[in-house]
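J.: sequence? don't have it. structure:
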């Protein structure tokens, strides 16, 4: 895929994901969403178990597994449906995807520049700070344009 297409795709996904940024700050209730919603609906464990088609003894386990993060997505979907809810699952980036890519490219470029500057100093060659900055910025753009190297370890 060409670099412009990748950038457009990143921007479109950023736009979509930005709508979820407020959700990232919502804290899960201490007893979990399942228990909180079940209690708010006035549904006891027996009633909830009947709706889910499981034994009453399974309900505390489901609620516990949600809190510990071990409840499967399939079960979360099923539980949400029986609580007349929609289960929402997704990732909310801390920054834009473009910023994440640029930050990673800058890290790689800085490592490369450090090696390059060391080699040049050994050969008694030097660059002006303006040229160093220009070379660094060019390197960042080159890395962004070659995403296969972006996430390689120690490059």
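T.: Looks like it arrived, so ask away. This one's a predicted model, so the numbers in the text were calculated from it and none came from an experiment.

J.: Could you use CA atoms for every contact and neighbour count after this?
T.: Noted.

J.: so what's residue 59 up against?
T.: Going by Cα atoms under 8 Å, 6 or more residues apart in numbering, residue 59 touches 45, 48, 49.

J.: The longest helix along the chain: which residues count as buried?
T.: In the chain, taking DSSP state H as the definition, the longest helix is helix 97-122. Within helix 97-122, the residues that count as buried by 16 or more other Cα atoms under 10 Å are 97, 101, 102, 104, 105, 106, 108, 109, 110, 112, 113, 117.

J.: got a list of what the third one touches?
T.: The one in question is residue 102. Counted by Cα under 8 Å, 6+ apart, residue 102 has contacts 140, 144.

J.: any idea how far it lies from residue 20?
T.: Going from residue 102 to residue 20 by Cα to Cα, to the nearest Å gives 22 Å.

J.: Next: the second one.
T.: According to Cα to Cα, residue 101 and residue 20 sit 20 Å apart.

J.: And the fourth one, by the same measure?
T.: Between residue 104 and residue 20 the distance is 23 Å, computed by Cα to Cα.

J.: cool, the fifth one as well?
T.: Applying Cα to Cα, one obtains 26 Å for the distance of residue 105 from residue 20.

J.: What ranges does this structure have for its strands?
T.: Taking DSSP state E as the criterion, the chain contains no strands.

J.: Centre of it to the edge, which residue is at the far end?
T.: Largest separation from the mean C-alpha position in the chain: residue 124, at 44.6 Å (Cα atoms, centre = their mean).

J.: another one to put next to it:
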């Protein structure tokens, strides 16, 4: 196994630890939800953070709009006695995400080749096409060409 492949697998293990978690952002956002759960007013949080109440309202609004900074979230969490964590949670294991991309690319490649073959009246059976898709998938997964994630 190559060093590059071993390193990629170690990263996959790290990312896969988030898979299956069901963390969803509350409708009112994390800052407001945790603050309310603690029974803390906006003014009290502002005082703990050395900010104005208006700034807390801005941060809560920015969080809902996707414009809050990680630094602001970290500061708010600490002011409320919490740890701030962010993560990317894949829908499946990273290996399966890679397999799906390889299948997509392999199907596209075989589809293009199949069209050319059909134009030359040399169409290949569906079973043979499926075998070629699997072969290409395995090759793509192993080699991970530079254009692997490009949507050409």
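T.: Yep, it's here. Here the structure is a predicted model, which means the values were calculated and not measured.

J.: Work out the TM-score between the chains.
T.: Remark: TM-score between the superposed chains equals 0.81 [TM-score structural alignment, normalised by the length of the second structure]; 151 aligned residues with a Cα RMSD of 2.4 Å.

J.: now, the most widely separated pair of the buried residues of helix 97-122 of the first structure?
T.: Taking Cα to Cα, the two most distant members of the buried residues of helix 97-122 of the first structure are 97 and 117; they sit 29.8 Å apart.

J.: contacting residues for residue 56 of the first structure?
T.: Per Cα under 8 Å, 6+ apart, neighbours of residue 56 of the first structure: 45, 46, 48, 49, 50.

J.: Give the equivalent position in the second structure for it.
T.: Per TM-score structural alignment, the equivalent position to residue 56 of the first structure in the second structure is residue 53.

J.: And that match, how close does it get to residue 62 of the second structure?
T.: In this view, residue 53 of the second structure and residue 62 of the second structure are 14 Å apart by Cα to Cα.

J.: now do residue 92 of the second structure
T.: In terms of Cα to Cα, residue 92 of the second structure sits 30 Å off from residue 62 of the second structure.

J.: for residue 10 of the second structure, same thing?
T.: On the measure of Cα to Cα, residue 10 of the second structure and residue 62 of the second structure end up 35 Å apart.

J.: And the two? Which one has more around it.
T.: residue 62 (14 against 11; other Cα atoms under 10 Å).

J.: Now which residue in the first structure aligns to that one?
T.: Using TM-score structural alignment, residue 62 of the second structure pairs with residue 65 in the first structure.

J.: Report the contact partners of that match.
T.: residue 71.

J.: again, but for residue 3 of the first structure
T.: Counted by Cα under 8 Å, 6+ apart, residue 3 of the first structure has contacts residue 145.

J.: What segments of the second structure are helices?
T.: 3-16, 30-38, 42-49, 53-65, 70-79, 94-119, 126-143.

J.: Of the ones you listed, which is nearest residue 152 of the second structure?
T.: helix 94-119 (8.9 Å).

J.: tell me the average deviation of that closest one from the first structure after fitting.
T.: Superposing on the first structure places helix 94-119 of the second structure at an average distance of 1.9 Å from its equivalents, by mean Cα distance after the TM-score superposition for the first structure.

J.: what stretch of the first structure does that helix fall on?
T.: Against the first structure, helix 94-119 of the second structure falls on residues 97-122 (TM-score structural alignment).

J.: ok, of the buried residues of helix 97-122 of the first structure, which one's closest to residue 152 of the first structure?
T.: residue 108 (9.3 Å).

J.: Next one: the closest one from residue 67 of the first structure, what distance?
T.: Counting by Cα to Cα, the gap from residue 108 of the first structure to residue 67 of the first structure is 38 Å.

J.: and residue 123 of the first structure, how many neighbours?
T.: Residue 123 of the first structure: 9 neighbours (other Cα under 10 Å).

J.: For residue 98 of the first structure, see how far away it is.
T.: Residue 123 of the first structure is 37 Å from residue 98 of the first structure, by Cα to Cα.

J.: cool, residue 128 of the first structure as well?
T.: 29 Å.

J.: Kindly report the same for residue 50 of the first structure.
T.: Distance from residue 50 of the first structure to residue 98 of the first structure, by Cα to Cα: 47 Å.

J.: cool, and residue 153 of the first structure?
T.: With Cα to Cα as the criterion, residue 153 of the first structure and residue 98 of the first structure are 20 Å apart.
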